[in-house]
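Q: Could you look at this predicted model? Sequence included:
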Amino acid sequence: MLKKEAPYKFSLWMLAWPIFIEQFLQFLLGAVDTLMVSHLSDDAVAVVGFSNQLFNALTTLFVTVASGAGILIAQKIGSAKEEEARTVGIIGLKVTALIGLILSVVLVAFPGPIAQILQLPDELLSLGETYISIVGGGMILTALIAVLSTEIRSTGNTKAPMLIAVGMNLIHIGLNYCFIFGKLGFPQVGLAGVGVSTVTSRTLACIVLFIIFLNAFCRKINFKDLRLFDRKLFKEIMDIGWPLGVNSASWFFSQLVIFSFLAMLGAKELAARTYMNTLESFCFLLGFSVALALQIQVAHLFGGGRTKEAYKASYKALAIGLPLVTLNALILVFCGRSLLGLFTDDPVILNIAESLLWLNMLLQPGKMLNMALGNSLNAVGDARYTMTVSLIVMWIVAVCGSYLLGVSAAWGITAIYSCMIADEYTRGVFSFVRWRARKRLRIKEQELEREAKQQSWTGGGGGGKPAGAVFSAE
């Protein structure tokens, strides 16, 4: 029975398409959010875009645990250690929830000072304080959604998070409509209503995800099992997770700093970048879905000792992802002006955003290279390498370059965007060279050879493939 089910769960396509639907709905949520908020004002859009960069940066504090737990779960399932995978899931949930709770308290208590420290323009401070306190107060919900979705996907079930994303998006869009426009008897409360809508939809999503999580592993999780804690497994989670967390934090905080540079240029540049973020998301949705599915697949294959298939899987994913993101970016070049017109009619903002569309054609293939090969390196436990490269390249090329060329030299948003492109390709080349070297894969192969020799000496043998070998990589 296992041999029939597992290829379905762990093939790249069957992992990727539900992830794409989920990510597309998240993109749709962001686009509709931006579209609806744009009916309030361009200032409100700038606040949402700025605040979301802050929230994304802070999520890295719990993504450290969630990502490490997700990769380790896939590895444990690949090596047929189902009970350990179950325990890893419980540990990841508890630690992530604690981090999310701490962040919620901080954001509710200090929204104004946080906005000021991050250089939000004075005219946006009042709106920013309101939005940060409401949505930031729900960071524990964001943490729970992140860890539960990641762990459920890592078991091979990518459909459940997708279906929950459908429901969450529908509820959020419906409540946005009611709060922004005062429909169906709801008060018309503007940007504060968007925050309430966000928290409400995420609360409902958390409840359903938690119910699915309880049944996601080989043995149902009972509430008394939530007390489980294994120091050895937690150390394994953190060995994988902390470099991932630093890597993610490096990217998100660098983006936050870059957004503060844009805020120095002016509110219109900040709004233009927010609108471009929305359009750019469309370009790499399929590519990102393939890369995320690839991470699960490579971790699973690696855990099962199928190193050659894991190595080849990355190039197959690149062969799919690169054409997809390039085609999507090309479509955006020709349709971008019309799409931007849905969000704003300010000619200055439109001209700024439109000027970035061709640069986006260069940006997206670099992002795909990073996503595929970086995720592959992380999946086999080489996350410290990607972390080191990110810390050095990202802050020198993207951040320092953006300030020197975009702000200090006064070349503006085009220079900042160009530095972001240079950063993506530089890190992509480093990841490509590292993956070609097969360092972690060779170490795994040597370990398997030693285990095989020990079994032959002790008469254990078995002569079969590793436990994970029943799963398909196609």
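A: Looks like it came in fine.
Q: Going by C-alpha atoms from here, please, whenever you check contacts or count neighbours.
A: Fine.
Q: Enumerate the positions of the helix or strand I102 falls within that are buried.
A: According to DSSP states H and E, I102 maps onto helix 82-109. Under the neighbour-count criterion of 16 or more other CA atoms under 10 Å, helix 82-109 has 82, 85-97, 99-101, 103-105, 107-108 buried.
Q: And for stretch 398-418?
A: 398-403, 405-407, 412-418.
Q: Could you find the closest non-adjacent residue to A143?
A: G100 (5.2 Å; CA to CA, 6 or more residues apart in numbering).
Q: cool, and A379?
A: Closest to A379 by CA to CA, 6+ apart is A299, at 4.6 Å.
Q: Tell me which other helices or strands the helix or strand hosting the one you found touches.
A: Element membership for A299 (DSSP H and E) is helix 285-303. Judged by 3 or more CA pairs under 8 Å, 6 or more residues apart in numbering; DSSP states H and E, the packing partners of helix 285-303 are helix 12-38, helix 42-78, helix 307-340, helix 357-379.
Q: Show the subsequent helix or strand relative to the shortest one.
A: The first helix or strand that comes after helix 357-379 along the chain, using DSSP H and E, is helix 383-393.
Q: Name the residues that touch that next one?
A: The contact list for helix 383-393 (CA atoms under 8 Å, 6 or more residues apart in numbering) reads 240, 243-244, 246-247, 250-251, 374, 377-378, 423, 426-427, 430-431.
Q: Could you point out which of the residues you listed is nearest to A192?
A: Of all the contacts of helix 383-393, A192 sits closest to W251, with 28.2 Å by CA to CA.
Q: wait, doesn't the closest one sit right on M394?
A: Yes - using CA atoms under 8 Å, W251 is in contact with M394, at 7.2 Å.
Q: Compare the two (neighbour count), which wins?
A: M394 (25 against 22; other CA atoms under 10 Å).
Q: let's bring in a second model and compare:
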Amino acid sequence: MEVLDGGPKIPRGSMGVWTLAWPSIITNLFYATSSIAAIKVVGDLGPDAIAAAVTGQRVTFILQAVLTGVLAGSTALIARNWGANKKLEAGIFFSRTVQLVTFLALISAVLIWKFAEPLVIFFGLKDEALTLSTQYLKSIAPFYIGYGCGLGLITALRAIGDVKTPLIIGVIMNLFAIFFMLVLVNGWLGFPKYGVVGAAFGNGVSFVIGAALLIVFWLSNQLQVRYSSIFNFDIKRVKEIFEVGLPAALEQVIFQIGITAFLILVAFYGTEAYAAYGIGVQILSFSIVIGFGFSIAGATLVGQHLGAKNEEQAKRAGWGAMRLSIISMTFFGVLITIFAEPLARYMIDNDEVVRLTVIFIWLLGSMQPLMAIEFSLGGALRGAGDTKTPLAITLTCLLFIRVFLAMIFFLLDARVEVIFSTLVADYVVKGFLYVARFRSDRWMNVLKTREAD
């Protein structure tokens, strides 16, 4: 442990990374289970219902990605102030984070509800899939306010090194989500049989429960960081959060645009291909969320060590996060790939969807070591305040490599399996670029330069 002038103890080395990573990994595994459940509970309703659930989750991921991008600024600033033992300043940034992200979630909820159908049409869905997806989005949109508030609180807590409170809240949320989805989709316990809409309501109720619990803990001073009024508008600190977080937010916007463009191309091959992509991603999410855990740990430790003026430990935290992430994601990626067919058939009894899902899992599963590099070193860079590098890498690799190649193959009338395979080139180049940037050590001076300006 490292302590600066009586300040907080900062975990060190690979064990320090693991200490912060494992609660986030467990939390994210529960989220992945909930996402799988959202697809499984509507699986008997057919590919159109699955397409609706996949689309609803995709929009939720887009919202999460944009908010998380903005929150990258909060993570860097809160972690650095906490590591420097400036707890009052960290607490103020904590409050401004909740204030900002809740407002952004409110605006997003209104826009998604109002433009649900055009949004689904943009995804390339038609007929029954279009109708069900629109109903799903309109049903879940109002709950995004609670989702945003909860996400802001959880991210801020992780930035100060409190990963156990988000774990407890995450477990509670996802147990409620699975329970309410089963009840409302199937019409149990006297409730109407809502079908696809029930999955939206089940997830939405869990968002509100999670946010409410966190707010109660915060207001009653049960958290490590003390409550600072969210009703004071502090333009200076909000501006700082935006300045650091804006490139990360743009990165996430570009990522979602790229993935959406990729999905639109896949949708041209039919509902089966679209559903296969969604199922494949959800199955592999059990490996992917492990990478998110190491990303969170790397960002927190790098930010705190830089705040404590210990650059060597910041570098060790980044490399340690990468090594542990590669080992863990590779293991689970191999395991999932081996059992790809039975897992796919468990999700849906449709031979073509299962066949395409298995191929997609083989491709993305083989990329788990490179995805591990992206998650871990990307998180470390953002924790240092270097949010422009991940933006540039995402723009280059996702749009100019994966989507560009996919469009060329699509125009050449290639099979959808070839479209899926373009993700390999994307991750190979990403892995190389992230390692090169982290080795340069220039990322350590990004916030120093900003402060000097």
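A: That came in fine, so what should we check first? Predicted model only: the values in this text are computed from it and were never measured.
Q: ok, back up a step: which stretch among the helices and strands packed on helix 285-303 of the first structure comes nearest A263 of the first structure?
A: helix 42-78 (8.9 Å).
Q: And that closest one, what does it pack against?
A: When contacts are defined as 3+ CA pairs under 8 Å, 6+ apart, helix 42-78 of the first structure sits against helix 12-38, helix 82-109, helix 125-136, helix 139-154, helix 231-265, helix 267-283, helix 285-303.
Q: Deepest in the core, which of the ones you listed is it.
A: The highest average neighbour count among these, using mean count of other CA atoms under 10 Å, belongs to helix 285-303 at a mean of 28.
Q: Determine how far it lies from the middle of the whole chain.
A: 13 Å (CA atoms, centre = their mean, to the nearest Å).
Q: residues in the second structure aligned with that helix?
A: Here helix 285-303 of the first structure aligns to the second structure at residues 289-307, judged by TM-score structural alignment.
Q: By how much does the matching stretch deviate from the first structure on average?
A: Following the fit onto the first structure, the mean deviation recorded for stretch 289-307 of the second structure is 1.4 Å by mean CA distance after the TM-score superposition for the first structure.
Q: cool, and stretch 28-39 of the second structure?
A: Mean deviation for stretch 28-39 of the second structure: 0.8 Å (mean CA distance after the TM-score superposition for the first structure).
Q: what's the spacing between L340 of the first structure and Q446 of the first structure?
A: 54 Å (CA to CA, to the nearest Å).
Q: now the helix holding A299 of the first structure against helix 139-154, angle please.
A: 60 degrees (axes from the mean of the first three to the mean of the last three CA atoms, to 10 degrees).
Q: and the angle for helix 285-303 of the first structure with helix 307-340?
A: Going by the same axes, to 10 degrees, helix 285-303 of the first structure makes 160 degrees with helix 307-340.
Q: any idea what G100 of the first structure aligns with in the second structure?
A: Checking TM-score structural alignment: G100 of the first structure goes with A105.
Q: so its match makes contact with F143?
A: No - A105 of the second structure lies out of contact with F143 (CA under 8 Å); the separation is 9.4 Å.
Q: Now do the contacts for the closest residue to V108 of the first structure other than its chain neighbours.
A: Distances taken as CA to CA, 6+ apart place S133 nearest to V108 of the first structure, at 4.6 Å, with adjacent residues excluded. By CA under 8 Å, 6+ apart, S133 of the first structure lies in contact with 107-111.
Q: Name the nearest of those residues relative to F55 of the first structure.
A: The shortest approach to F55 of the first structure among the contacts of S133 of the first structure belongs to L107, at 9.6 Å (CA to CA).
Q: Quick check, the closest one in contact with I132.
A: Yes - counting by CA under 8 Å, L107 of the first structure touches I132, with 6.8 Å between them.
Q: Tell me which residue of the first structure lines up with I235 of the second structure.
A: With TM-score structural alignment defining the correspondence, I235 of the second structure maps onto R231 in the first structure.
Q: quick one: the corresponding residue of the second structure for A313 of the first structure and A384 of the second structure, what's the gap?
A: Under the alignment (TM-score structural alignment), A313 of the first structure pairs with A317 in the second structure. Going from A317 of the second structure to A384 of the second structure by CA to CA gives 11 Å.
Q: got it, and T27 of the second structure?
A: 24 Å.
Q: do N81 of the second structure as well
A: 12 Å.
Q: got it, and N28 of the second structure?
A: 23 Å.
Q: residues in the first structure aligned with stretch 51-58 of the second structure?
A: In the comparison with the first structure, stretch 51-58 of the second structure aligns to the range 46-53 (TM-score structural alignment).
Q: hmm, who's touching that stretch?
A: 34, 120, 124, 127-128, 131-132, 252, 255-256, 259, 267, 270-271, 274.
Q: and which of those residues is nearest to T150 of the first structure?
A: F252 (18.7 Å).
Q: so what corresponds to the closest one in the second structure?
A: Per TM-score structural alignment, F252 of the first structure is aligned with Q256.
Q: before we move on, what about R273 of the first structure?
A: So R273 of the first structure corresponds to Y277, using TM-score structural alignment.
Q: correct me, but its match touches R355?
A: No - in this structure, Y277 of the second structure is not within contact of R355 by CA under 8 Å, at 11.1 Å.
Q: on that earlier part again, which residues touch the residue nearest to A143 of the first structure?
A: 62, 139-144.
Q: mind putting the residues you listed in TSV, distance to K183 of the first structure included?
A: Below are the contacts of G100 of the first structure laid out as TSV (distance: CA to CA, whole Å):
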residue	distance to K183 of the first structure
F62	36
M139	27
I140	29
L141	26
T142	27
A143	31
L144	30
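Q: from those, which is closest to L191 of the first structure?
A: Using CA to CA, these come closest to L191 of the first structure at M139, 17.6 Å.
Q: Quick check: the gap between that closest one and R273 of the first structure.
A: Applying CA to CA to M139 of the first structure and R273 of the first structure gives a distance of 24 Å.
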